[in-house]
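A.B. asks: Attaching a predicted model along with its sequence, questions to come.
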Amino acid sequence: LTGHPVSLRLNRTQDITMTGKRHPFFATWEAGFDAGKRLCALRATLTSNGGWSLDLSEPVLARALCHIDNAYWIPDIEVHGRVAKTNRQSNTAFRGFGGPQGMIVIEDILGRCAPALGVEPHELRRRNFYRPGQATPYGQPVRHAERLAAIWSLCAERSDFDRRQAAVAAFNAAHQDTKRGLAITPVKFGISFNLTAFNQAGALVHVYKDGSVLINHGGTEMGQGLHTKMIQVAATALGVPMAAVRLAPTRTDKVPNTSATAASAGADLNGGAVKNACDQIRERLAIVAAGRLGVPAEDVRFAGGMVTGLGAGDQRIAWPELVHDAYMRRVQLWAAGFYRTEGLHWDAERMQGEPFKYFAYGAAAAEVEVDGFTGAYRLRRADIVHDVGDSLSPLVDLGQIEGGFVQGVGWLTLEELLWDETDGPNRGRLNTQAASTYKIPSFSEMPEEFNVHLFERATESGVVYGSKAVGEPPLMEAFSVREALRQAVGAFGPAGWSVTLASPATPEAVYWAVRAARDAAPSEQPVPAYVGA
């Protein structure tokens, strides 16, 4: 009204009520299996709740459709997606950008169908993994598909899955009102922005004549360790100690036209741009060093703050000395870097192409214990094996994997949005408006034993120092917890009982599933020939 800037500060209740959430999805499906318990076909329809405006609903849905296969080869597939307009806040992007909503469909299908098919859920999953040479439903070859089986086997080995499965069965036989469940699930998650144009980044790197380095890049640090990784990239590329590198705040007057720090691509894109700028500077400095060392420029090496040459004997030049020498020779000591992800193409009309640079793989095994009287559960142990390529920063990546997994546990088992459905003036209002009513994970939901292992010998070609993205994929490793809850609930019912589990599988939802399992008679078992949504 005044034409002047306004400061608006929402309290937590207002913020939770007004702001967009992850899109809720509703899925219907039919699945077919052959005699070897392999998926033959899937027909599904995914409907997302977009809220009152479209916002990012279309690309979120597109990504959900591209991830409905997760880690499984489905030779005959027909999947439809649609966005429903509703009288709620406008839903939007959240960690995984629709991928988790698509992947949970196939995991739910396999978890529900395994008892009807007379096979253990982990065996049904293993039999249907992608194999080398196969492609996704949208036509992208699944590169390094062999890593799925390798990561799965390593996770089963490190979690002692077979022995513990027998121990869980013995525990369940001895306890009537408390049951345990153990499950293992895989992850295959595509990395890149849906919109190809977003897969680019810039950087500006200054080397000062005293040898210090200042880097600017277009990524936003939000606690995920991006700045740490960028300093490491610059230090590695220039061969200097990390202490010599400083980082300036992200500003669009320094690095323009930045893409969002999203899609798990912050380190891939900005790291590529920082390395490109550093490589330019290093090539100029190599020419100066070559003249002093008496070797070709391609034989100059930068490491540990010293510059040496192949065949130059014991000659060494300190980094600050070389930089000062280059300055005196009027050599440019700054560079603008640029990176674009190569090999991407996507036909949005046909939903065909190669929208992802690569796939991140992982597997998680989780064990839970469920109280049959309340539905409350304990997460007794979680074991994760995750593929981050050649990690830029193992400690940062471990933190991202642990945090993503726990956040996924919250999404799948705790965080439930409830609206007032009574007749009256408050009808349609959000009831879960605060941390007191909207339960997020705390230390009590952490696994009592938590083991994370980075998959080794996992170099990824065409990316910065062979690394892989780590932001979003670990969230989906929490499917193992939901599937372990399904196993525990099934132990309350007759043998082979196929459990239908709500999502989120809150203690209340688990309680009602336990009631259904306990009340079931053996004659109520689903018919193996057909299992529908």
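C.D. replies: Structure's in. What do you need? Numbering: from 1, shown residues only.
A.B. asks: Every contact and neighbour count from this point should use C-alpha atoms.
C.D. replies: OK.
A.B. asks: check contacts around the nearest residue to residue 25 once chain neighbours are set aside.
C.D. replies: Of all residues not flanking residue 25 in the chain, residue 48 sits nearest, at 4.4 Å (CA to CA, 6 or more residues apart in numbering). By CA atoms under 8 Å, 6 or more residues apart in numbering, the contact set of residue 48 is 23, 24, 25, 26, 57, 61, 81, 82, 83, 84.
A.B. asks: Among these, which ones are in helices?
C.D. replies: Judged by DSSP state H, the contacts of residue 48 include 57, 61 as members of helices.
A.B. asks: would you turn the contacts of residue 48 into a markdown table with distance to residue 287 and neighbour count?
C.D. replies: Below are the contacts of residue 48 laid out as a markdown table (distance: CA to CA, whole Å; neighbours: other CA atoms under 10 Å):
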| residue | distance to residue 287 | neighbour count |
| --- | --- | --- |
| 23 | 54 | 24 |
| 24 | 58 | 15 |
| 25 | 58 | 19 |
| 26 | 61 | 12 |
| 57 | 52 | 24 |
| 61 | 51 | 26 |
| 81 | 56 | 15 |
| 82 | 58 | 16 |
| 83 | 58 | 18 |
| 84 | 61 | 14 |
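A.B. asks: picking up where we left off before, the residue nearest to residue 25 falls within a strand, correct?
C.D. replies: Yes: counting by DSSP: H, G, I helix; E, B strand; the rest coil, residue 48 is found in a strand.
A.B. asks: And here is the other one:
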Amino acid sequence: MRNLKAKGSPASQVAGTTGVARVHESATKHVSGTAIYVDDMLEPRGTLYGAVGYSSIAKGRITGMDLSAVRQSEGVVDILVVEDIPGVTDIGAVFGGDPILTSEEIKYQGQPIFVVVAETEQQARRAVKQAKIEFVEDVPTLDVIEALTAQQFVRPSHFMSHGDAQAALAKAPKRLQAEQHVGGQEHFYLEGQVALVVPAEDGGMLVYSSTQHPSEVQKLVAEVLSVPANRITVDMRRMGGGFGGKESQAAGWACMAAALVLKTGKPVKLRLPRVDDMTMTGKRHPFYNTYDIGFDEQGLIQGADIMVAGNCGHSADLSDAIVDRAMFHADNAYYLADVSIAGHRCRTNTVSHTAFRGFGGPQGMMIIERAMDDIARAVGKDPLDVRKLNLYSAGGRDTTPYHQTVEHNVLLELIEQLEQNSDYRARRAEITQWNKTSRVLQRGLALTPVKFGISFTLQHLNQAGALIHIYTDGSIQVNHGGTEMGQGLHTKIIQIVAEALAIDPHEIQITATRTDKVPNTSPTAASSGTDLNGQAARNAALTLKQRIAECVAEHKACGRDSVRFADGRIYWGDQGESMSFADGALFAYENRVSLSATGYYKTPKIWYDREQAKGRPFFYFANGAAVSEVVVDTLTGEYKVLAVDILHDVGRSLNPALDCGQIEGGFIQGMGWLTTEELKWNDKGVLLSNGPATYKIPAISDTPKRFKVDLFARANEEDTVYHSKAVGEPPFMLAISVWSALRDAISSLSNYQVSPPLDTPATPERVLNAMMATREQAAEQKGKGR
């Protein structure tokens, strides 16, 4: 059930512009199967097909390699090894440590060693299995605690503090310590990693890549081939999902294909089968977190010492920023007056973990949300009351651990609105009573909030460009630096430009993201796709609007202020004379006015001094809250999510339908991360959960029967595009309410006296173990007379 009203929007809207529910620009193509993804493109004559040979061990060295049988396989044209690379061989996104291919050291199972190219995809995949590679195997480091103890880090640790945590802890009336393991997550995008590279003149190449970061693919392909970036053009029309998995880790496959193009002179396509994709690409970082928290008899936090340790895999990739963001969100929605936070980047022998929706924020939030439940059990209060007591608020309780002031805070109002609309208190009373008489099934309820900072933590990424052409028939072509992966970015950009020019959105066509149209783009990530590219496109549109208005004012002998755009027409003068927008475009052209403009935008106000661990890393915060109700079978540990109520803050919604879709999808994906999606490596570091048979994402049957989403009625007070707020990542963390509700149901076995241990994913096995531990602890407390 959705409430699609943009409550904070003006009462009247121009049909089809911002603030209204407009269908996704590719929706019809998606459902009819006519949307063109990289693998659907018509391939040039003579296209060859690649397959990657990778390591079967997690740590060791290559001592021998015989590829003669590969070369002799049917259809094989050539083989690529690291010695064939003419340029750089380390394609690490930010820091080194990610060789495109290896010939010696092995750091993880799935590390690429060679690439074979053949006349058909099937021939390539068959040939790659003929390789004979000898290894000397070493014992891999797979445990994050082992890596933490040995201080095996991919990047130096980072620390932030506010006040004096140790002094506050020493004086606190009550104190708790806990540790927590938070599992990783496979991206499981519908479209796997794929690239098609076509040779061009002057040593150039046209690269079709399923990537969230075309400019990075362009840069790395150029470096691998040792050519200037201007010889490489990257084209990306749409992805079948990305979720962060194609931010940095799409580049390697494009680089391999490009190197094979250079070697063979033929177009090359490289598409990873699902098993290879899951084996060779990074996941959401698993985390090991701890807290030491002091609080008073009411549950108000006095001091906190928090540690987050990310399992980064074998290399840095984007882990430095990801662990930073986990630290930035270890407070979530709560004021911690005296706090210290440590963040460690642990090196293990797995694939290098990478960006995933939330970018470390969800893993950081988990530890403080555990603390809220634990404190509530310790003081005998409803966890919601403890959460509300510790929220950020005005009057000196509004500074984060990184010293940013929480402005325009709506959290308490939002939570209390959801509390009332979801009938939380009556449901809590009913569930508590029901649990007393139910012998097998126990129900749980939780309301958890989200405060999520919006901006890239790497400051220079907070910029975007756009290019708009108006043609003489009034039709418009827009290009911008963002990438479409199903989230509706292009649709929102169309609405933004349509509103700026007061025209019908049907007159606007968005073309594929291309590095030869808008250069030096940032990745579509950090929930900033619309914030950045929408503002850039709007600025370009306003430039063109200004040019046309000045032309009309000059040639119609009227004041510039009398020229206005409305309902697809241009009006001028006191008599209300007008012409269509299309006639206005032709009129401007005939009077030698440029109808092409670039737009640019950079996020204001943000800064962060990493040495001091102080600053304003985020332009603003997006907020939300969710109430989840679950039922648990105490005999088996199986459970079901019965009902979910969400109230989420998207500012002035640009498109309520798309925003609700993102909220629903983000929540379900987050629920999967916390419940069913379990990554499993064996003791030799071989990934066992490498396909849909061994890795369970949520199915439609897992969707709660009651699933109610409302948008919070408040425009963004910061000057974002039409005062909207980002919506891609924040809803993901609303699913923490499901995990908290499971803990609530388990705690009912102790009459809510015990706060159960429950690592994630909270599979039925873990839930069953948590129930046994809770009963045991409750019996111990009863025996001691507590």
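C.D. replies: On my side now, so go ahead. Not measured: the values here are computed from a predicted model.
A.B. asks: hmm, back to that, mind telling me what the residue nearest to residue 25 of structure 1 corresponds to in structure 2?
C.D. replies: Mapped onto structure 2 by TM-score structural alignment, residue 48 of structure 1 lines up with residue 310.
A.B. asks: Quickly note the distance from that match to residue 351 of structure 2.
C.D. replies: 13 Å (CA to CA, to the nearest Å).
A.B. asks: Kindly report the same for residue 555 of structure 2.
C.D. replies: Using CA to CA, residue 555 of structure 2 is found at 64 Å from residue 351 of structure 2.
A.B. asks: the more surrounded of the two?
C.D. replies: residue 351 (24 against 11; other CA atoms under 10 Å).
A.B. asks: Check the secondary structure at the more buried one for me.
C.D. replies: Per three-state DSSP, residue 351 of structure 2 ends up coil.
A.B. asks: what about the helices in the stretch 1-150 of structure 1?
C.D. replies: For the stretch 1-150 of structure 1, helices defined by DSSP state H, counting those that start in this stretch occupy the ranges 12-18, 57-66, 99-117, 121-127, 146-158.
A.B. asks: possible to save these as CSV with distance to residue 464 of structure 1?
C.D. replies: Formatted as CSV, these follow (distance: least, CA to CA, whole Å):
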stretch, distance to residue 464 of structure 1
helix 12-18, 38
helix 57-66, 24
helix 99-117, 24
helix 121-127, 31
helix 146-158, 20
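A.B. asks: what does the helix or strand where residue 166 of structure 2 lies correspond to over in structure 1?
C.D. replies: According to DSSP states H and E, residue 166 of structure 2 maps onto helix 165-171. Matched against structure 1 by TM-score structural alignment, helix 165-171 of structure 2 finds no partner residues.
A.B. asks: Does anything pack onto that helix? Which helices or strands?
C.D. replies: With contacts taken as 3 or more CA pairs under 8 Å, 6 or more residues apart in numbering; DSSP states H and E, helix 165-171 of structure 2 sits against strand 287-295, strand 301-313.
A.B. asks: In a markdown table: these, plus distance to residue 585 of structure 2.
C.D. replies: Listed next are those as a markdown table, based on distance: least, CA to CA, whole Å:
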| stretch | distance to residue 585 of structure 2 |
| --- | --- |
| strand 287-295 | 56 |
| strand 301-313 | 53 |
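A.B. asks: tell me the most buried of those strands?
C.D. replies: strand 301-313 (a mean of 27; mean count of other CA atoms under 10 Å).
A.B. asks: Now check residue 360 of structure 2 against structure 1: what is it aligned to?
C.D. replies: So, by TM-score structural alignment, residue 360 of structure 2 is matched to residue 98.
A.B. asks: Next: residue 701 of structure 2.
C.D. replies: Residue 701 of structure 2 maps onto residue 444 in structure 1, with residues paired by TM-score structural alignment.
A.B. asks: Structure 1: which residue goes with residue 63 of structure 2?
C.D. replies: Taking TM-score structural alignment, residue 63 of structure 2 has no aligned residue in structure 1.
A.B. asks: what residues are up against residue 63 of structure 2?
C.D. replies: So residue 63 of structure 2 contacts 104, 133, 134, 135, 136 (CA under 8 Å, 6+ apart).
A.B. asks: And for the second one, nearest residue in space, chain neighbours not counted?
C.D. replies: Going back to what we said before, that points to residue 133 of structure 2. residue 65 (4.4 Å).
A.B. asks: so when I look at that neighbour, I'm seeing a helix, right?
C.D. replies: No: per three-state DSSP, residue 65 of structure 2 lies outside any helix segment and is strand.
A.B. asks: just checking, it touches residue 54?
C.D. replies: No: using CA atoms under 8 Å, residue 65 of structure 2 is not in contact with residue 54; the gap is 12.0 Å.
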